[in-house]
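A.B. asks: Output the structure for:
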Amino acid sequence: MTAIEAPRSGKASKSQVKYSRNKGSGSKFEMFAWLFMRLSGVVLVVLIFGHLFVNLMVGEGVHAIDFGFVAGKWSSPFWQIWDLLMLWLAMLHGTNGVRTIINDYAERNGTRITLKTVLYIATVVIITLGTLVIFTFDPCAVGADGVPLQGSFCPAP
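C.D. replies: The predicted model follows:
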């Protein structure tokens, strides 16, 4: 019968040693990443529930969400910043979580580097595109048929 050593007994098996690649690196990055996950999680809860409340509970609820609704919201700098914070925090929070999973489960260095490179590129692309959409969105645009897509927030033509 094989005995299982008590945790922190100082005796590590071969499988336990293999996963200690970050130990002793002297970097405080993992501590900051851990702290970021906790703080961003709390802020994200507030941002997401605020977003859901405004979009689903106020006014006509989900039936009112259309181009005009989004255009009206994004005509306010407050909602642009709110949605920008939600986008950035959600993407960075998720990227950090997936990075941790990759570190835990990708055993070969080449696989780990490839997966993390793809993850970081996808994160940068999504954050860049999302930021551009939020700040370059034209709520008073003209539709494909030449008819202005105007709401009460647009100046008269």
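
A.B. asks: Could you use CA atoms for every contact and neighbour count after this?
C.D. replies: OK.

A.B. asks: Which parts of this structure are helices?
C.D. replies: Taking DSSP state H as the criterion, the chain contains helices spanning 14-18, 29-52, 67-74, 77-105, 109-136.

A.B. asks: what's the angle between the second one and helix 77-105?
C.D. replies: If I follow you right, that is helix 29-52. Helix 29-52 and helix 77-105 are oriented at 140 degrees to each other (axes from the mean of the first three to the mean of the last three Cα atoms, to 10 degrees).

A.B. asks: any idea how far residue 109 lies from residue 15?
C.D. replies: From residue 109 across to residue 15, the span is 16 Å (Cα to Cα, to the nearest Å).

A.B. asks: Alongside the first, I'd like the structure of this one:
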Amino acid sequence: MTAPALADPRSSFAGPRKRSRNLEKIGWLYMRGSGIILVVLIFGHLFVNLMLGDGIHGIDFAFVAGKLASPFWQWWDVLMLWLALIHGGNGMRTIVNDYVTHNTARRVLVWAIWITAGFLILLGTLVVFTFDPCIGVTTDSTLWEACQA
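C.D. replies: Below is the predicted model:
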């Protein structure tokens, strides 16, 4: 008696496969590309903040306010924020797809991940581009003189 023949794993029982975008491949490529860019952005961020100037002792509210006043650093931080949150969200999506077997639970969790990532991206972007260190400064504040200029 011979064992039944197994179908070729690449064969299709439903006829020829339609050409469509392979979102998993796009996600995989995104993870590799964003990971490389994030390494550069994060180590650049750490180098400028911790190694140049007074190092960690120089980081205070004025240092952050000064950095966020520069469009270069605003875009640097926003790019780092966007890439990191989308990279992390895609990684979480992959984990959910791998380990959650119930379709409805998987769908709810993936939606929750992307809604949360989108909200954090929106909130972080607004903070970076609308940051004003002089809001709410009163005459008894240490920032009063700097904000009067």
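
A.B. asks: picking that back up, turn the helices of the first structure into JSON lines, columns for mean neighbour count.
C.D. replies: Formatted as JSON lines, the helices of the first structure follow (neighbours: other Cα atoms under 10 Å):
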{"stretch": "helix 14-18", "mean neighbour count": "9"}
{"stretch": "helix 29-52", "mean neighbour count": "14"}
{"stretch": "helix 67-74", "mean neighbour count": "17"}
{"stretch": "helix 77-105", "mean neighbour count": "16"}
{"stretch": "helix 109-136", "mean neighbour count": "14"}
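
A.B. asks: Indicate which one of the ones you listed is closest to residue 154 of the first structure.
C.D. replies: helix 67-74 (9.1 Å; Cα to Cα).

A.B. asks: The closest one - contacts with which helices or strands?
C.D. replies: When contacts are defined as 3 or more Cα pairs under 8 Å, 6 or more residues apart in numbering; DSSP states H and E, helix 67-74 of the first structure packs onto helix 77-105.

A.B. asks: what's the mean deviation for the helix it packs on versus the second structure?
C.D. replies: With mean Cα distance after the TM-score superposition for the first structure, helix 77-105 of the first structure departs from the second structure by a mean of 0.4 Å once superposed.

A.B. asks: can you name the residues of the second structure that that helix overlays?
C.D. replies: Taken onto the second structure by TM-score structural alignment, helix 77-105 of the first structure occupies residues 71-99 there.

A.B. asks: What distance do you get for the residue positioned nearest the centre of the second structure to residue 61 of the second structure?
C.D. replies: In the second structure, the centroid-proximal residue (Cα atoms, centre = their mean) is residue 85; its distance is 1.9 Å. Counting by Cα to Cα, the gap from residue 85 of the second structure to residue 61 of the second structure is 24 Å.

A.B. asks: Over to residue 9 of the second structure?
C.D. replies: Separation of residue 9 of the second structure from residue 61 of the second structure (Cα to Cα): 59 Å.

A.B. asks: measure the aligned partner of residue 139 of the first structure in the second structure to residue 59 of the second structure for me?
C.D. replies: Aligned counterpart of residue 139 of the first structure in the second structure: residue 133 (TM-score structural alignment). When Cα to Cα is the yardstick, residue 133 of the second structure and residue 59 of the second structure sit 15 Å from each other.

A.B. asks: Compare these two and say which is more crowded by neighbours.
C.D. replies: Ranked by neighbour count (other Cα atoms under 10 Å), residue 133 of the second structure and residue 59 place residue 133 first, with 17 against 13.

A.B. asks: Ignoring the adjacent residues along the chain, who's closest to the more buried one?
C.D. replies: In this structure, residue 133 of the second structure finds its nearest non-sequential neighbour in residue 65, 6.2 Å apart by Cα to Cα, 6 or more residues apart in numbering.

A.B. asks: ok, the one you found - contacts?
C.D. replies: Going by Cα atoms under 8 Å, 6 or more residues apart in numbering, residue 65 of the second structure touches 131, 132, 133.
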